[in-house]
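Undergrad: coordinates only, sequence not included:
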């Protein structure tokens, strides 16, 4: 029993100074500390500061001394793995080749899952799933046709670091050594070679030389170091030891689970994040000195949509909806069934294996449930997006006379209300409302897993299939709606504006900071 408990803790997050500033090769005077807080939204930040501002002094300080962007747009599907891939490459899934937390590897005929649940890992195989998360994700799955921010900074001669990120590919070789209990229970290799930034810290799996002699909270009972607390300690040690790199990116994962359980916005859960931020700011002579030496970028990776209280009502069950087709259970070759479901909690890719099954019929079946928001597919360069609430689809493709708020151009036909688009005939501008950047999101997702269709649920519901968690009465993400694709971005220590902020554009924004 203890073996399973320890393994669960170690896997739970794998799915999900008083020092002089280091000078950069370009003589920039400021370092960049970037912290991604899972599920942090503008609604959550403003509710926290409005209700109990005195309990959030660090957040208040960063907000008062920076720019706040409430509508930072995440890529789709709004899952941390695909979002991190977009963050570090500056590309959407069709370019970086990580379609979601779960996706179908057509070439090798297997489902890939980076951490949906312990039950998913058990059925797909602990060893294979961990190898996917710890090695393949960065070194095989993430497209080598893209370059990461760590690789580009390395080429500029600028040192960088990553703390507790699943996506971290760089040009420095590291050897991850899984805890002995993980090796013992899964048969995983003793050491896994991977390429990352100059400083790579990943819980108890890997500690960089800069932190080898430090006492850090990396006990197994603290989630193998994959926690906000560990990340905070690693950051503060680097600062105090004058080992802080010019660019440091860290991940705070704990808010995600709190919001899943309690629903958004969970103000109480953000208090712990503020405590950690205070510790980081305290590592300098003063908080003002921290901003003199650094640009602080604090942001959420996505939001969460509230789910209805009733569990059966919350579950949009794809096995029941598509019961006319054979779906291979986890643990068997996906191609032994008629279709494959790659579930990303509030959305899913559905891939037809049986060549007699047309995508059009899978779309029709998906539209039979009124809890479905959007069902989309691609054919001959056109994306068709359907909704159970309308009789006609919206059709669109890249290029054309219509331009959205991100400067992307489109040709559009059909029912624009499917994606709640506001169209200005006078100047040919598209305004997004309920589904921010939806045209680009659906286009990139469908081209990241060609020949699939995408189904997404309305707010209140989760797309359910084998081993999918259901947080009824709480929160969930993975879909297309603004509730889950909008996060918050707080930039302190620079006056550089960020127009129409999206996570896909953050990489260029950061690189430009080092050009100043």
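TA: Right, received. Where do you want to start? Quick caveat, the model's predicted, so the values are computed rather than measured.
Undergrad: going forward, measure contacts and count neighbours with C-alpha atoms only.
TA: Will do.
Undergrad: Tell me which residue is most central in the chain.
TA: Taking CA atoms, centre = their mean, the centroid of the chain lies closest to residue 80, which sits 2.0 Å from it.
Undergrad: Report the separation between that one and residue 477.
TA: 10 Å (CA to CA, to the nearest Å).
Undergrad: ok, back up a step: the residue nearest to the centre of the chain contacts residue 101, correct?
TA: Yes. With contact defined as CA atoms under 8 Å, residue 80 reaches residue 101; the gap is 7.4 Å.
Undergrad: For the nearest residue to residue 483 once chain neighbours are set aside, list the residues it contacts.
TA: Spatial nearest neighbour of residue 483, excluding adjacent residues (CA to CA, 6 or more residues apart in numbering): residue 305 at 5.2 Å. Contact partners of residue 305, counting by CA atoms under 8 Å, 6 or more residues apart in numbering, are 263, 264, 459, 460, 475, 476, 477, 481, 483, 484.
Undergrad: what's near enough to touch the third one?
TA: This points to residue 459. Contact analysis of residue 459 by CA under 8 Å, 6+ apart lists 305, 306, 307, 481, 483.
Undergrad: let's bring in a second model and compare:
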């Protein structure tokens, strides 16, 4: 299969929405991409539409129940901070970076989700120290390419302020510019989370979110200059994409509080979870409900009855209830007993103490980062909830398409680099390509 480009730079601006188009079309660097390349006005995300499953879908062309990353975090009932799907081993089957490397090309990834311990030439994975005894730099170094990361940390580590934004993305930008100039990879995956953070903590259309879009515009400009200075611009393709959108909310639903009241969750005298029969696992705007023993029909029927009552109540925060098989039909985890969708203005948390519903204020968000004012994870068919894709450079046809699906991106990117992802759920969007 012939290669359509020599260097593919994929920039993920986490939480970039189709609704952002009126802003970005007026900004010069985005405008350069749009005037010289392709634009997809609406990209349908996946279910649940959260970051780690989305980014695994982008590099596999598969729905979560096929690539295996069915949520951001693992099912660890009672753990205050569950572990995330950090590692490549979470993904079943092949990925874009695997196939590109197999074809003898060089690969690089900067804070791209689910790349811990991946076979990537220059890898700085997204992972954080989640245990009191762990050191952040050591955790990163041992999960990616040690010397590559060490050099970048030595040069640009002073820009970081822990995991805070916008400083983290400023660090990622300098690492990206440096990597383009010194390594000139054939495939480069870059993940920026500034906009996602600002939307979570301040709201979808907040001044802080708009400012983050403008910062992303500057970051895009710096990357384009780096391609020029490295001498590879004419043989490169730049893709700018989002993984999901977000919706404003101010009410957190704690279904596990109800489960505890009905003796489906048991805690000790210190309030620590010691036993569970049913558990609501949050995906933010949606949630999985798991039954610990799948053969426990009594618990299953009890949960089903509870959900049937709640769906009748417009103040319950639950808009829709799916069975496990219905969830699987939508590409989500078929191992769940049920999957629930939040009503507009609501999202799910995993607390099992306190009130069933908590109204969130800006003060709550400042005090505790588990609270947010806008979030994702909702059904991708919710209204005004699409994301976006634009691309320019070698192999790209100047065209505007009304819509594609997130599952179509991986096969299309693979085709640009002359490789195949095999049996995918998505298809190559040939209309975007100069074949």
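TA: Structure's in. What do you need? Bear in mind that the values here come from a model prediction, so they are computed numbers and not experimental data.
Undergrad: re earlier: residue in the second structure paired with the residue nearest to the centre of the first structure?
TA: Residue 80 of the first structure maps onto residue 51 of the second structure when the alignment is built from TM-score structural alignment.
Undergrad: helix or strand for the residue nearest to residue 195 of the first structure when sequence neighbours are not counted, which one?
TA: Leaving out its chain neighbours, the residue that sits closest to residue 195 of the first structure by CA to CA, 6+ apart is residue 173, at 4.5 Å. Secondary structure assignment for residue 173 of the first structure, by DSSP states H and E: strand 172-176.
Undergrad: what's the answer for residue 205 of the second structure, then?
TA: Short version, using DSSP H and E: residue 205 of the second structure is in no helix or strand.
Undergrad: residue contacts, it?
TA: By CA under 8 Å, 6+ apart, residue 205 of the second structure lies in contact with residue 199.
Undergrad: how close does it get to residue 272 of the second structure?
TA: The value you get for residue 205 of the second structure to residue 272 of the second structure, if CA to CA is used, is 38 Å.
Undergrad: what does residue 137 of the second structure give?
TA: Here the criterion is CA to CA. By it, residue 137 of the second structure lies 31 Å from residue 272 of the second structure.
Undergrad: what's the spacing between the residue mapped onto residue 119 of the second structure from the first structure and residue 239 of the first structure?
TA: Using TM-score structural alignment, the equivalent of residue 119 of the second structure in the first structure is residue 171. In this structure, residue 171 of the first structure and residue 239 of the first structure are 23 Å apart, going by CA to CA.
Undergrad: Settle it for me: which of the two has more neighbours?
TA: Set residue 171 of the first structure next to residue 239 and count neighbours by other CA atoms under 10 Å: residue 239 wins out with 21 against 18.
Undergrad: and that one, what helix or strand is that in?
TA: Assigned by DSSP H and E, residue 239 of the first structure falls in helix 228-240.
Undergrad: That helix against the second structure, how far on average?
TA: On superposition with the second structure, the mean distance recorded for helix 228-240 of the first structure (mean CA distance after the TM-score superposition for the first structure) is 1.5 Å.
Undergrad: Can you give the distance of the next helix or strand along the chain from that helix from its chain's centre?
TA: Downstream of helix 228-240 of the first structure, the next assigned helix or strand under DSSP H and E is strand 247-252. Mean-position distance between strand 247-252 of the first structure and its chain equals 14 Å (CA atoms, centre = their mean, to the nearest Å).
Undergrad: Give me the mean distance between strand 247-252 of the first structure and the second structure.
TA: Overall, strand 247-252 of the first structure averages 0.5 Å from its counterpart (mean CA distance after the TM-score superposition for the first structure).
Undergrad: thinking again about what came up before, for the next helix or strand after the strand holding residue 173 of the first structure, name the packing helices and strands.
TA: Sequence-wise, the next helix or strand downstream of strand 172-176 of the first structure (DSSP H and E) is helix 180-186. Judged by 3 or more CA pairs under 8 Å, 6 or more residues apart in numbering; DSSP states H and E, helix 180-186 of the first structure is in contact with helix 2-11.
Undergrad: mind running it again at 7 Å?
TA: Counting contacts by 3 or more CA pairs under 7 Å, 6 or more residues apart in numbering; DSSP states H and E, helix 180-186 of the first structure packs against no other helix or strand.
Undergrad: May I see the buried residues of it?
TA: In terms of neighbour count (16 or more other CA atoms under 10 Å), helix 180-186 of the first structure has its buried residues at 182, 186.
Undergrad: now stretch 97-111 of the second structure
TA: For stretch 97-111 of the second structure, a neighbour-count test (16+ other CA under 10 Å) marks 97, 98, 99, 100, 101, 105, 106, 107, 108, 109, 110, 111 as buried.
Undergrad: got it, and stretch 199-210 of the second structure?
TA: Neighbour-count burial for stretch 199-210 of the second structure [16+ other CA under 10 Å]: 199, 200, 201, 202, 203, 204, 208, 209, 210.
Undergrad: Show me the longest strand that occurs in the first structure.
TA: strand 394-404 (DSSP state E).
Undergrad: Surely residue 487 of the first structure is in a strand?
TA: Yes. Under the criterion used here (DSSP: H, G, I helix; E, B strand; the rest coil), residue 487 of the first structure sits inside a strand.
Undergrad: Now check it against the second structure: what is it aligned to?
TA: Match for residue 487 of the first structure (TM-score structural alignment): residue 387.
Undergrad: nearest spatial neighbour of residue 303 of the first structure, skipping sequence neighbours?
TA: residue 484 (3.9 Å).
Undergrad: ok, now residue 395 of the first structure?
TA: Using CA to CA, 6+ apart, the nearest residue to residue 395 of the first structure is residue 384, at 4.6 Å.
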